[in-house]
Every structure is written in structure tokens, then in C-alpha cells.
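Enquirer: Sequence below, structure please.
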Amino acid sequence: MTKSERDKMAAGEWYRCLDPELDALRDRARKAVHQHNTLPPDERGAIAPALKALFAAVAADCFVEAPFHCAYGMNITLGAGVYLNAGCTILDCAPVVIGDGSMLGPGVHIYCAEHHKDVALRRAGLEIDRPVTIGKDVWIGGGAIILPGVTIGDGAIVGAGAVVTKDVAAGVTVVGNPARVVR
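Expert: Now for the predicted structure:
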């Protein structure tokens, strides 16, 4: 039996992102994101209903500021007390887990997809995804970028504007591009 592109994506294999089933899932996410970003704050609450329903799991006391963007939503898990400030983008082609008490500053971007290095295969939409895991009580400063496959340990701090290209140990602070440990 041939695997669908969605099955390949979920299995962490190379897949073609230019696929009708995946297009439909991204369209569903765009509609939920639109609801979240356009509802008045008193109607939206902490997370708009359609966006909350889209996520894999969301603790009751999470807060996602508008505007927000995600690719699929279905791969995002937010622990208790998670706060995402305005302008956060999560391209969740693979699982993205954000642990309890973690806070993301404005404009933080989390990317899971890696496009193929071969031009013809990249043009055909071939990509592979790697999950991102953010531990408990992590603080990620505004404008930071977290690249595919990164794990950030509990209590770590990522400085504003940092580009995190590799795992960050628990309790350390990283800054810069590429991010490096400063304490």
C-alpha cells in the first residue's frame, strides 16, 4: 500500500508538501487562525475556539496573543500557563511541544520543515520535518527563531533575536546567530 503524503509527513519521511490533502489541512488552519486574529479580544478570550480545537492539546490556562500564525495547528501542544506573545509563528509540520510555564516573546518563529537541497526536488515541494520541543519554564525573547529538530531544556533562556540551530541544555542562556551559550 502506498503511503499518502500526510502519512509520510507524520512518519518523518520526505514528502511532497504540494498535496491536496495537506492543502486542505493548511486551509483549515488558516480559517482557525483568521478567527483567532480577527475576533475582538473579549470574544476571543485566551485562544479563539477554532484555534483551540485545532491544536493537538492545550492546557486550560494558556494564552495566545493575536496575531498568531501556524501551518497546521494539529501538531501543537501547549502546556499549562504557556504564553505566546503577538506575532508568533509556528510552522508545525512536525510536533511542537511547549512545556508548562514557558513564555515566547513577540515575533518568535518556530520552524519544523527542511526543504530539499536539490533545486528540482525543492521546486517539486519535497521536504522533511523534525519536531521541536521546548521544556518547562523556558523564556524565549522576541524575534528568536527556533530551527527544525531543536530541543530546549527546562528553565533555559533564549535571548531576543537568537537563531537556535542546535539543542539548548536545561538552565542555560543562549544568545546570537547562531545561538551560543553565555551562562
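Enquirer: from here on, contacts and neighbour counts on C-alpha atoms
Expert: Fine.
Enquirer: and stretch 79-87, how far apart are its ends?
Expert: 19 Å (CA to CA, to the nearest Å).
Enquirer: for it, the distance to its chain's centre please.
Expert: 12 Å (CA atoms, centre = their mean, to the nearest Å).
Enquirer: How about residues contacting it?
Expert: 57-69, 97-108 (CA atoms under 8 Å, 6 or more residues apart in numbering).
Enquirer: Stretch 46-58 too?
Expert: Residues outside stretch 46-58 that contact it (CA under 8 Å, 6+ apart) are 29, 32-33, 35-36, 39, 61-65, 73-80.
Enquirer: one more, for comparison:
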Amino acid sequence: MTESEKAQLGQLYNANHDPQLLNRRTWAKNLCMDYNQLRWGEGVKRTALLQELLGICGEDAVIEPPFFVDYGKNICIGRSFYANHNLVILDGATVTIGNNVFIGPNCTISTAGHPFEARLRGEGLEYAKAVTIGSNVWIGMGVQICPGVTIGDNAVIGAGSVVTKDVPAGWLAYGNPCAPVKAVEEKPVRRIL
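Expert: Predicted structure coming up:
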């Protein structure tokens, strides 16, 4: 079994000594560097680089630079996605993001974790657990999303939260550790004519 296959299964794997993973990370980081160096008016090039870098990416996705990933191809982003500056996605396992998701600045989504045993960490072993973010989710600035978390559709994550456990659909959650606080209510839309 390859190190990449172990990662996708949530098993301990070695990302630091496997030539295949090292090459994939180098490729992705070079594309991120190219993406982050584009000038503001080069939107067509930005979209093309995102399409090349990510596994699936809606054509209308906007990710403000700088943007960083580990591998890129493990990331699937839906339509009408917007991420503000300094998004980091550590995608040793799959990261799935639905449609109409907004992410504030300085956020991290990480599938990567490390064993508690110092000996195993010293050997370069880590694990990866998939992260899923539903549709119509708003993630405030400075949020950290930890390995294995699922955030349900229509959820709102408050600024500065550290999300260590699943957040149910339709809930406002915040804090460190992040916890659901109340259901998000749909209010009538006021129209100004």
C-alpha cells in the first residue's frame, strides 16, 4: 500500500520521505506560488491555475491570494465559493466544500494530524482525516478547522473559532473549542425600493 493510500484511509503514513508525495507537494506549492504572484487583473489566469491545482473547482470560485495547499488535488470546491486572503488547506485527505460557501481571511482547514507518541512523530508519521463543509456555510475570519470535522449545510462559524468536532446543519457555532450555540433562523428579506 502506498503512503498516499494510507493517508486516504486515515492510517499513519510518512509524508516526509515518500518520493511520490514529495513530488506532488512540490508541484502544488509551485502552482500556489504562481497563483499568488499574479496581478489583480489576471482573473482568467487565476481561474485556470485553480482548475489545474484543485481536484474539482467551480469556475466561479474566487480565492484571494495568498493561498496555500499541500497537494491540491484532494480539494473539491463547489460553485459560488469565495475565500478571503490567507486561506491554508492542508489536504493529505479529501477536503470537500459545497456551493455558496464564504470563508473569511486567515483561515486554515487541516486534514493533517500527528500521533501523541513522540517516537512515531520523530519517524515523520502523521495521519489525515477528511474534512467536509456543506453548502451555504459562512466561516468567519481566523477560523481553524481540524481533521475529521464535518460542518453541515447553512451553518455559520464565528470568527476565531477552533472547530474540533462536527457542527450540525443550520447552526451558529463559535468558540475554542467551537460549539453549536443556536439554530440559524431564516428571517424575511427586507426590500428597499
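Enquirer: before we move on, back to that, just the contacts of stretch 79-87 of structure 1: which are in helices?
Expert: Assignment to helices by DSSP state H places none of the contacts of stretch 79-87 of structure 1 there.
Enquirer: What is the three-state secondary structure of residue 51 of structure 2?
Expert: helix (DSSP: H, G, I helix; E, B strand; the rest coil).
Enquirer: can you count the residues close to it?
Expert: 17 (other CA atoms under 10 Å).
Enquirer: Surely residue 95 of structure 2 and residue 75 touch.
Expert: Yes - between residue 95 of structure 2 and residue 75 there is a contact under CA atoms under 8 Å: 4.8 Å.
Enquirer: Now the residue nearest to residue 44 of structure 1 when sequence neighbours are not counted: which helix or strand?
Expert: Excluding its sequence neighbours, the residue lying closest to residue 44 of structure 1 (CA to CA, 6 or more residues apart in numbering) is residue 36, at 6.4 Å. Following DSSP states H and E, the helix or strand that holds residue 36 of structure 1 is helix 20-38.
Enquirer: can you tell me what part of structure 2 that helix aligns to?
Expert: Under TM-score structural alignment, the alignment places helix 20-38 of structure 1 onto residues 19-37 of structure 2.
Enquirer: what residues does that stretch touch?
Expert: With CA under 8 Å, 6+ apart as the criterion, stretch 19-37 of structure 2 contacts 3-4, 15-16, 46, 49-50, 53, 65-72.
Enquirer: And it against structure 1, how far off on average?
Expert: Superposed on structure 1, stretch 19-37 of structure 2 shows a mean distance to its aligned partners of 0.6 Å (mean CA distance after the TM-score superposition for structure 1).
Enquirer: most centrally placed residue in structure 1?
Expert: By CA atoms, centre = their mean, the mean C-alpha position of structure 1 lies nearest to residue 90, the distance being 2.9 Å.
Enquirer: Tell me the counterpart of that residue in structure 2.
Expert: Aligned by TM-score structural alignment, residue 90 of structure 1 pairs with residue 89 of structure 2.
Enquirer: if I look at its match, how far off is residue 49 of structure 2?
Expert: 16 Å.
Enquirer: Pull up the distance across stretch 81-100 of structure 2, start to finish.
Expert: Using CA to CA, one end of stretch 81-100 of structure 2 lies 5 Å from the other.
Enquirer: Ok, stretch 119-139 of structure 2 next?
Expert: Start-to-end span of stretch 119-139 of structure 2 (CA to CA) is 36 Å.
Enquirer: Give the buried residues for that stretch.
Expert: 124-139 (16 or more other CA atoms under 10 Å).
Enquirer: Return the subset of these lying in strands.
Expert: Residues of the buried residues of stretch 119-139 of structure 2 located in strands (DSSP state E): 125, 126, 127, 128, 131, 132, 133, 138, 139.
Enquirer: Select, from the residues you listed, the two members most distant in space.
Expert: Farthest pair in these (CA to CA) is 125 and 138. Separation: 33.0 Å.
Enquirer: ok so, going back, adding distance to residue 176 of structure 2, write the ones in strands among the buried residues of stretch 119-139 of structure 2 out as TSV.
Expert: Compiled in TSV, those are given as follows (distance: CA to CA, whole Å):
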residue	distance to residue 176 of structure 2
125	27
126	24
127	23
128	22
131	18
132	19
133	19
138	17
139	14
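Enquirer: Closest to residue 179 of structure 2 out of those?
Expert: The closest of those to residue 179 of structure 2 turns out to be residue 139 (CA to CA; 13.6 Å).
Enquirer: Could you pull up the residues touching the closest one?
Expert: Applying CA under 8 Å, 6+ apart, we find residue 139 of structure 2 in contact with 101, 102, 103, 104, 156, 157, 158, 159.
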